[in-house]
Every structure is written in C-alpha cells, then in structure tokens.
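1. Show me the folded form of this:
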Amino acid sequence: MKTKNYAGVDLFRIPAALMVAAIHIAPFSTWNRVGDVLFTYCLGRIAVPFFLMTTGFFVLAPYAKSGFRDKRRLVRFLRQNTLLYLAATLFYFPINWYAGNLPKNVLEFFKALLFDGTFYHLWYFPAAILGCLLVAILAKRSMRAAWIYAGIAYLIGLAGDSYYGLIQQIPALKACYDGIFSISNYTRNGIFFAPIYLLLGMAIANPRNRCSKTACRWGLPISVVFLLIEGYLTDLLHLQRHNSMYLFLLPVLYFLFQMLLRIPGQAPRWVHGGCTLFYLIHPAVIVLVRGAAKITGTTKLFVENSMIHYSAVCVVSLGLVAAVLFLKERRNAVCAKKVGPGSS
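-> Alright, predicted model coming up:
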C-alpha cells in the first residue's frame, strides 16, 4: 500500500473516542432515555468497529498485499497493543483492588485477560489482538474461509447480544450461549465481533472493493436510519442482552469508512496517540470526577446531571491528554537539542 494522507480516517478518531466515553456515561440519561438508546447506544456503537477497521486497513491489508509474507507491521501491532494492554492493566489494578473487582480465581483471571478485559473498557485490546490473529491465520489459508467464518461468527454474536431475546426461550440454544458466557461475559470479543470489521477494513484497502461517491452519499444515511430503527426496536422489544452488535452497523461502517477516505490532507501528528490516551484514561477520570464531586459536595451537579458529568469527564480527560502530549514534545525538543550540532 502506497503511503498516503488519510486525514478523514485519522480525524474521525476524535469523535470516535468521545463516543466511547459517552457509552460509559450515558449523557442523555438524565433527560431522555430514548436519546441514549438512539445516539449513545446506536450511533455511538460506530466507534469500536471503526477502530477495528483502521487496523484491518493499515495493518492486515499490507500483510495480505505482501502475499502474507511481510509480517513486520502485524507483529509490531500485536507487540505494541499487548504491551499497552498490560500497562493499562497495571494502571487500573489499584482501582480494581479498591472496588473489589479483582478475579477470584485463575479461571476468572484468564476470562478477564483474554476476553472481557481487565477493566471494563480494556476488552478492546484482547478483542483486537485475538481477532487479528484469527483473521491473519484464516486469510493466509483462504480469504473465502475467513469471510465465511467472520460472517457466521458475527451472526452468532448478534444472537448473544442485541437479539438474545429471540433465542433465550429455546432451551438448546440457550444452553449453547450459557456455555459461551461461561468463558466470556459477552459475544463482543475477538472471536465473534472483531473479525468481520477487520476483514471489512482489509477489503476497503483495495479500491476495487469500494463503491462510487454517489452510492456512499445515499448508502450512509439510509444505513444509519436502519441502524437507529434496529437499535430502537431491539431495545423496545427487550431483545437485548447487550447492545454492542447490530446488523446495520456493517453497511454504516462500509459507507462511512469510504467517505472518510475521500477527505484529503494530513491530520496533526498528535491525533492518533492523543485519542489512544483519551481512550485509556477516561474511565479513571470518571472515578476522579465522581470523587472530586463527592468531596466538594457537587455530586448533584457534576454526577447526577449526566450531560454535565460527561462534559466534565471529557474536558478533564482532554486536558490531561494535552498536558501529556505537551510534556512529550518538550522532552523530544530537549533530546533533539542535546544530540544536535555541536553536541559531544
């Protein structure tokens, strides 16, 4: 894949990170539950599949294009994300310990580490890592087999997520899903959820798999409308066990990603690292904001008002991200000066 500027894709990381924070706070809940259903738990669910598609586009597609010989980018992704996951696990260990959420036995530990995440938002890392490994192995053998597996896995995942109400009355199927949930609390993991979006990102990396600009302009809003209807109805009919997986997320992401690829230019260097840092720290900031509100007697304003709570968490998180990036730039500037002309 030739080096290009993907300003649209990189800049969309910012609203995607804010969507993830909204999912963990439910900003509309104080005013209107339907608002959270539609905006937070339908549109907001675009975020994680988008991040998975970027991995498929930038990591797995070059690996496939090399004839599955050049593993450097894939290995670097797996190594970096594994180290980041382990570092985040250590960072959140004190909060887990204080809240009494540490695994009670070895089985619970590996269940959290490999599927559910060692803190509630960290499930993304094992999902992306496991999903990448599965897709890389399957695609190397047969792209057709990879797509068949990913499609069937996603349908199985849907039945354990937004459509669980349709199968839980069938004893045999419920028993199967009880087995799945004994290993992973949700089906939004690296086995059922991640592969289809990783493959979708891989596919769109090939211009032959893209559609016209006109098709995207019509396809995206129509798909969004159907996504909102799907999310609203599955919630209204009490079908949802969870609300991470929807059928119409697939066309929404297919059209959206292509629209983003059409935006020219280059995003600022800080976007990628800044959004990753925001994703990692915002749950800690949620705890910080709630604790500060309790100490200052402002819980009613900064916690019970969900929109103000969300705004406060985002502002504080963005401030911390800006401070870290500023300090990093200063450190890099000092290091560059030390090794510059005239240095010994």
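2. alpha carbons only for contacts and neighbour counts from here, please
-> Will do.
3. Relative to residue 72, how far out is residue 215?
-> Distance, residue 215 to residue 72, by CA to CA, to the nearest Å: 35 Å.
4. If you count neighbours, what's buried in the helix or strand that residue 150 is a member of?
-> For residue 150, the host element (DSSP states H and E) is helix 143-159. By 16 or more other CA atoms under 10 Å, the buried positions in helix 143-159 come out as 143, 146-147, 149-151, 153-159.
5. Now do whichever helix or strand comes after that helix: which elements does it pack against?
-> Using DSSP H and E, the next helix or strand after helix 143-159 towards the C-terminus is helix 164-167. Judged by 3 or more CA pairs under 8 Å, 6 or more residues apart in numbering; DSSP states H and E, helix 164-167 is in contact with helix 143-159.
6. Let's compare: structure for the following, please.
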Amino acid sequence: MVEDMQKNQVKLRNHSVDLVKCIAALLVVSVHADAFSEMSPVLENIINGAFGRMAVPFFACVTGYYLTKYTEQNGRAWLNNVKSLLKYYILLSVIYVIWSSLSNQFQEMSVAVIVYTVVKRFVIYGTYYHLWFFPAMILSVIVLHLSIRWHKERLCWMLCLLGVIFGALTYNWHHLISWEQLPVLGRMMGWYDFDYIRRFITLIGPFTFLGNFIFRHKDQWMEK
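-> Alright, predicted model coming up:
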C-alpha cells in the first residue's frame, strides 16, 4: 500500500517494519479464521484477542507515518496511496460480490436494490465485513492529506484524542460500565452504521494520525 507511493524514486526499505507487517498480516488472518480456538482458548485469547487486535492499528500507524514522510517529497503521495488501496479493494470486492451472488445472498432483490446495496457496502461498510478496513483507511488517508495541506494536523491530533475517549465510552468493558443506558448514547449505539463510524473515529483515524504525530516529533525525540 504505502510502497506504491514512490514509483519513480529509489526506495529505502525499513526491513524491521516489513517484518512486523508480515507478522501483523498473519495475525489478521488468525483473528478472522478464529485460529487456535480448538487448540487452546488461552492461546487464542493471547494471540487473537491481544496481539491480533494490534495488527490493524499498526497498519494505520505505519500508513500515517510514511504518508506524512512522502508527502513532503511528493504532493501526490496520498493519491498514490489511495490508488494502491483501491487496487486491492476492488479486486477483493469483485471476488466477494461474485461469491455473494453464487451463494444466493442477492436472491429476490431487484437489480436496482443490488446495485444500491453493493455501492453502499463498498463506500461505507466494506463490500464484505472483513473489508471494512479499506473504506476507513481510504477516508483516513484523504483526511490526513487535507490536514497536512491546510496545516491542521494539531487540530486533528486533538480531535483524534477526543474520538478515542468517546469510543472508550461506547464499550461496556466487560459489563463494568453501562453507558448505553444514557438516552442519546444508547440510541446511537443501536444505530447499525454506528459500529463502522466508531471504527474510524476511534481506531483507523487516530492511529493514522498517531503515525503522523510520530513522524513530526521523531527528530525531537531522537535529540534527547
């Protein structure tokens, strides 16, 4: 994804990041495949429930870091990143749409409803629920690009922090908190689209800007 940003430039690979990306990709597969569940519930909780949940934030953070870096060299870096994401997203979407059609998931739907459903999923939810990351990441890349262009990165850091705090209030933390009993928050949490919005404002967006924040402060930290 990020690698396509510098097509005409010499790429200096960070092999440590590449290694962690490979591990993170395997963890994503493990989470969705529910690996280790039959082998050991404890092992499943450690690998899938703990380490596996770090994979997507890591990808978002890496994207934010390198997009910020490459934007200083190439103002179209964000566009290259979006194209790269779309390339994989469209390919996977076509596969899942064909599979959904063959498994009769569109049965009794009119052509207009099928088109509307596929387009809405593609833009908001992910064509298949495993693919929710793509529209969220594309939106995050665009927001980061605009924040850099308009010099609003500090504002976005604060908004992302507020988003994380808000998101934390929408989880019950193993039934220790019942925020859903609040009238406004309760109705919001019952909204189908809310879960996808929450993933952006509490996960993809904040961690993308965390990568941006790290890049902006790395020299200052290295001097200490």
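7. Superposing both, give me the TM-score.
-> Superposed pair, TM-score by TM-score structural alignment, normalised by the length of structure 2: 0.77. Supporting alignment: 206 aligned residues with a CA RMSD of 2.9 Å.
8. ok, back up a step: just put the buried residues of helix 143-159 of structure 1 in JSON lines and tack on distance to residue 254 of structure 1.
-> Putting those into JSON lines (distance: CA to CA, whole Å) gives the following:
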{"residue": "143", "distance to residue 254 of structure 1": "18"}
{"residue": "146", "distance to residue 254 of structure 1": "18"}
{"residue": "147", "distance to residue 254 of structure 1": "15"}
{"residue": "149", "distance to residue 254 of structure 1": "19"}
{"residue": "150", "distance to residue 254 of structure 1": "15"}
{"residue": "151", "distance to residue 254 of structure 1": "15"}
{"residue": "153", "distance to residue 254 of structure 1": "18"}
{"residue": "154", "distance to residue 254 of structure 1": "15"}
{"residue": "155", "distance to residue 254 of structure 1": "17"}
{"residue": "156", "distance to residue 254 of structure 1": "20"}
{"residue": "157", "distance to residue 254 of structure 1": "19"}
{"residue": "158", "distance to residue 254 of structure 1": "18"}
{"residue": "159", "distance to residue 254 of structure 1": "22"}
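9. of all those residues, which comes closest to residue 284 of structure 1?
-> Comparing these against residue 284 of structure 1 with CA to CA places residue 157 closest, at 29.1 Å.
10. Report how many residues lie close to the nearest residue to residue 102 of structure 1 once chain neighbours are set aside.
-> Spatially, and ignoring its direct neighbours in sequence, residue 102 of structure 1 is nearest to residue 96 (5.7 Å; CA to CA, 6 or more residues apart in numbering). The tally of other residues near residue 96 of structure 1 (other CA atoms under 10 Å) stands at 16.
11. same thing with residue 336 of structure 1?
-> Counted by other CA under 10 Å, the residues lying close to residue 336 of structure 1 total 11.
12. do residue 183 of structure 2 as well
-> 9.
13. Please pull up the equivalent of it in structure 1.
-> Taking TM-score structural alignment for the superposition, residue 183 of structure 2 sits opposite residue 171 in structure 1.
14. repeat for residue 146 of structure 2
-> Using TM-score structural alignment, the partner of residue 146 of structure 2 in structure 1 is residue 137.
15. and the gap between residue 162 of structure 2 and residue 46 of structure 2?
-> Between residue 162 of structure 2 and residue 46 of structure 2 the distance is 29 Å, computed by CA to CA.
16. Helix, strand, or coil at the match of residue 146 of structure 2?
-> Using DSSP: H, G, I helix; E, B strand; the rest coil, the structure places residue 137 of structure 1 in helix.
17. Quick check: the gap between it and residue 39 of structure 1.
-> For residue 137 of structure 1, the distance to residue 39 of structure 1 (CA to CA) stands at 36 Å.
18. Pick out whichever of these two has more residues nearby.
-> residue 39 (19 against 14).
19. That one and residue 222 of structure 1, how far apart?
-> Counting by CA to CA, the gap from residue 39 of structure 1 to residue 222 of structure 1 is 16 Å.
20. Residue 18 of structure 1 -> structure 2?
-> Residue 18 of structure 1 maps onto residue 26 in structure 2, by TM-score structural alignment.
21. surely residue 37 of structure 2 meets residue 47?
-> No: counting by CA atoms under 8 Å, residue 37 of structure 2 does not reach residue 47; the two are 10.3 Å apart.
22. picking up where we left off before, check which helix or strand the residue nearest to residue 102 of structure 1 maps to.
-> Using DSSP H and E, residue 96 of structure 1 falls in helix 72-99.
23. Can you give me the stretch of structure 2 that that helix aligns onto?
-> Under TM-score structural alignment, the match for helix 72-99 of structure 1 is residues 76-103.
24. ok, the match of residue 18 of structure 1 to residue 221 of structure 2 distance?
-> 31 Å.
25. For these two, work out which one has more neighbours and name it.
-> More crowded of residue 26 of structure 2 and residue 221, by other CA under 10 Å: residue 26, with 13 against 9.
26. Quick one: list the elements packing against whatever helix or strand that one lives in.
-> Assigned by DSSP H and E, residue 26 of structure 2 belongs to helix 15-33. Counting contacts by 3+ CA pairs under 8 Å, 6+ apart, helix 15-33 of structure 2 packs against helix 55-71.
27. ok, and what's touching the helix it packs on?
-> 2, 5-6, 21, 24-25, 27-28, 77-78, 81, 137, 141, 144-145, 148, 203-205, 207-215 (CA atoms under 8 Å, 6 or more residues apart in numbering).
28. redo that, cut-off 6 Å
-> 24, 77, 204, 207, 208, 209, 210, 211, 212, 215 (CA atoms under 6 Å, 6 or more residues apart in numbering).
29. And the fifth one? What does it align with in structure 1?
-> Taking TM-score structural alignment as the alignment basis, one finds that residue 208 of structure 2 is matched in structure 1 by residue 198.
30. tell me the secondary structure for that match?
-> helix.
31. For it, which non-adjacent residue is closest in space?
-> Counting by CA to CA, 6+ apart, residue 198 of structure 1 lies nearest to residue 56, which is 4.2 Å off, once chain neighbours are set aside.
32. Quick one: neighbours of that neighbour, just the number.
-> Around residue 56 of structure 1 there are 31 other residues, counting by other CA under 10 Å.
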